[in-house]
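S.K.: How does the following fold in three dimensions:
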Amino acid sequence: MPSVTRPAGSKRQDRREELERRLFAAIEELVGEGAGFTELSVERLAAAAGISRSTFYVHFEDKGDLVRRLATTVLTELRDVSSTWWETADHADPAGLTAAVTAIVEVYRRRAAAFTIITETAAYDPTVAAELRTLMQSIIDATRDAIERGQEAGVMRRVRPAETAAVLTWMVERAGYHLVRGTEPANDGNVIEVLTDIIRTTLYTAAP
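M.R.: A predicted model of the protein is given here:
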């Protein structure tokens, strides 16, 4: 039986993804323990992930490159869980919205250190800031599409889709960053309830 060999590029990609996971886990643990990401050297990051400094630079340009990839991973996770509501937004189904907001809050809770790293780095690294804006815009665009479908179905108010999507998306982002990240988990249920209520009453013609 002929052997199946994977292309060298595929193996390199697998290796890179594994290194990303190890580095993400290492930096999130260090920052979660109180270390400042801007002060962390590549040597310390690499050591915490169990790799050498030279290996780090084989796969990443610098710490900013690593944060851009971290932002893509975390914001993609937010986009994926948000689809629970986007896919049912035109049905006026409260379960989809509640499930999506609950999942979003859980991401902010679980990846709190990652959001700290991304936001702090975006404040001084224009490439990270641009990546963050692009990723957030993709979430805004998907929310706008959901609003437009809801309006076409007659279950949503005639709000301005683009502006409303932007305001609601950034509201959820700021609530996640300030009211979930770094706070006690016991309050998460209240945040979920308030966010869900604001989104529902802003968009839907009547409470389902």
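S.K.: from here on, contacts and neighbour counts on C-alpha atoms
M.R.: Will do.
S.K.: where does residue 183 land in three-state SS?
M.R.: Using DSSP: H, G, I helix; E, B strand; the rest coil, the structure places residue 183 in coil.
S.K.: Around it, count how many other residues there are.
M.R.: Residue 183: 13 surrounding residues under other C-alpha atoms under 10 Å.
S.K.: Repeat that for residue 159.
M.R.: 15.
S.K.: any chance you could map the helices in the protein?
M.R.: With helices called from DSSP state H, the chain shows them at 8-32, 42-49, 53-59, 63-86, 94-110, 112-122, 126-152, 161-175, 188-203.
S.K.: which residue is nearest the centroid of this structure?
M.R.: residue 75 (2.4 Å; C-alpha atoms, centre = their mean).
S.K.: From residue 107, how far out is that one?
M.R.: 10 Å (C-alpha to C-alpha, to the nearest Å).
S.K.: which one is the residue nearest to the centre of the chain nearest to, not counting chain neighbours?
M.R.: Spatial nearest neighbour of residue 75, excluding adjacent residues (C-alpha to C-alpha, 6 or more residues apart in numbering): residue 135 at 6.5 Å.
S.K.: Proceed likewise with the subsequent sequence, for comparison:
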Amino acid sequence: MSSPARARTDRRRTGPATRSDLLEATKRLLAGGAPVATLRVDQIVAEAGMGRATFYLHFKDKSELMAALAEDQVAWRDQIGAEVLADPELTRESVHLLMRTIVGQWAENWGVLAAIIEVAEYDTAMATIWKTAMGEVTEKAAEQFRLRWENQPGDSPDPDMIAELFTWMFERSCHQLLRDPSRADSVAAGMTDIIWRVLDYRA
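M.R.: This is a model prediction of the structure:
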């Protein structure tokens, strides 16, 4: 007779909560320091409290799970609130709040995001997902830069290039500096200074 724990682990669960459970279990393992290169399906299902069979009902392999995790982690791009950057009444405090929110989220999920960036270095599918996500952030920022600068006299800066540079600068800075989460406030303050000076551009 199976123990309750064994029965719970071996049960095949197919609902959306199970997919979410697998993603959350992977996040916990990565946040706890498990190397993504050696992370095994056995570890993930053990952490999630389910059997291998259930894993393969949702993902064909670890790469597919990591791709889903990447999509989950960059969902913030749709709620980034970039429209505040075009507000003619924008204040430096508003920019700082936006930076603190984004930097804080990155610091909280640094282990997972670091794993995604690592996989994107050698996995084409992951690289495409990550570059697409960063591209969407760039487009949102560029649109707001363009709106902010459209009525300025003289030659305007290139909003598309500036947004792309800022997006990847932000990604690299957070990836490298937030290894130490205690630096989050300093990173947010520095990013605020940079973007505020960019937004306040005068031809």
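S.K.: Need the TM-score between these chains.
M.R.: Once superposed, chain against chain, the TM-score is 0.84 (TM-score structural alignment, normalised by the length of the second structure); 187 aligned residues with a C-alpha RMSD of 2.0 Å.
S.K.: picking up where we left off before, point out the one among the helices of the first structure that comes closest to residue 182 of the first structure.
M.R.: Taking C-alpha to C-alpha, helix 112-122 is the member of these nearest to residue 182 of the first structure, at 6.9 Å.
S.K.: quick check: the closest one aligns to which part of the second structure?
M.R.: Helix 112-122 of the first structure corresponds to residues 110-120 in the second structure, going by TM-score structural alignment.
S.K.: how close does the matching stretch sit to the first structure?
M.R.: Taken over the aligned residues, the distance from stretch 110-120 of the second structure to the first structure averages 1.1 Å (mean C-alpha distance after the TM-score superposition for the first structure).
S.K.: List the contacts of that stretch.
M.R.: Residues from elsewhere that reach stretch 110-120 of the second structure, judged by C-alpha atoms under 8 Å, 6 or more residues apart in numbering: 27, 30-33, 35-36, 66, 70, 73, 106, 126-128, 130, 175, 178-179.
S.K.: Tell me how many other residues surround residue 48 of the first structure.
M.R.: Neighbours of residue 48 of the first structure using other C-alpha under 10 Å come to 17.
S.K.: Contacts only, for the nearest residue to it once chain neighbours are set aside.
M.R.: With C-alpha to C-alpha, 6+ apart as the criterion, residue 48 of the first structure has its nearest non-adjacent residue at 5.6 Å, and that residue is residue 26. Contact partners of residue 26 of the first structure, counting by C-alpha under 8 Å, 6+ apart, are 45, 48, 49.
S.K.: try it again with 10 Å
M.R.: Taking C-alpha atoms under 10 Å, 6 or more residues apart in numbering, we find residue 26 of the first structure in contact with 20, 32, 44, 45, 46, 47, 48, 49, 50.
S.K.: Could you do residue 179 of the first structure as well?
M.R.: By C-alpha under 10 Å, 6+ apart, the residues touching residue 179 of the first structure are 105, 108, 109, 172, 173, 185, 187, 188, 191.
S.K.: What distance do you get for the last one to residue 179 of the first structure?
M.R.: It refers to residue 191 of the first structure. The gap separating residue 191 of the first structure from residue 179 of the first structure is 7 Å, by C-alpha to C-alpha.
S.K.: Kindly report the same for the first one.
M.R.: If you measure residue 105 of the first structure against residue 179 of the first structure using C-alpha to C-alpha, the figure is 9 Å.
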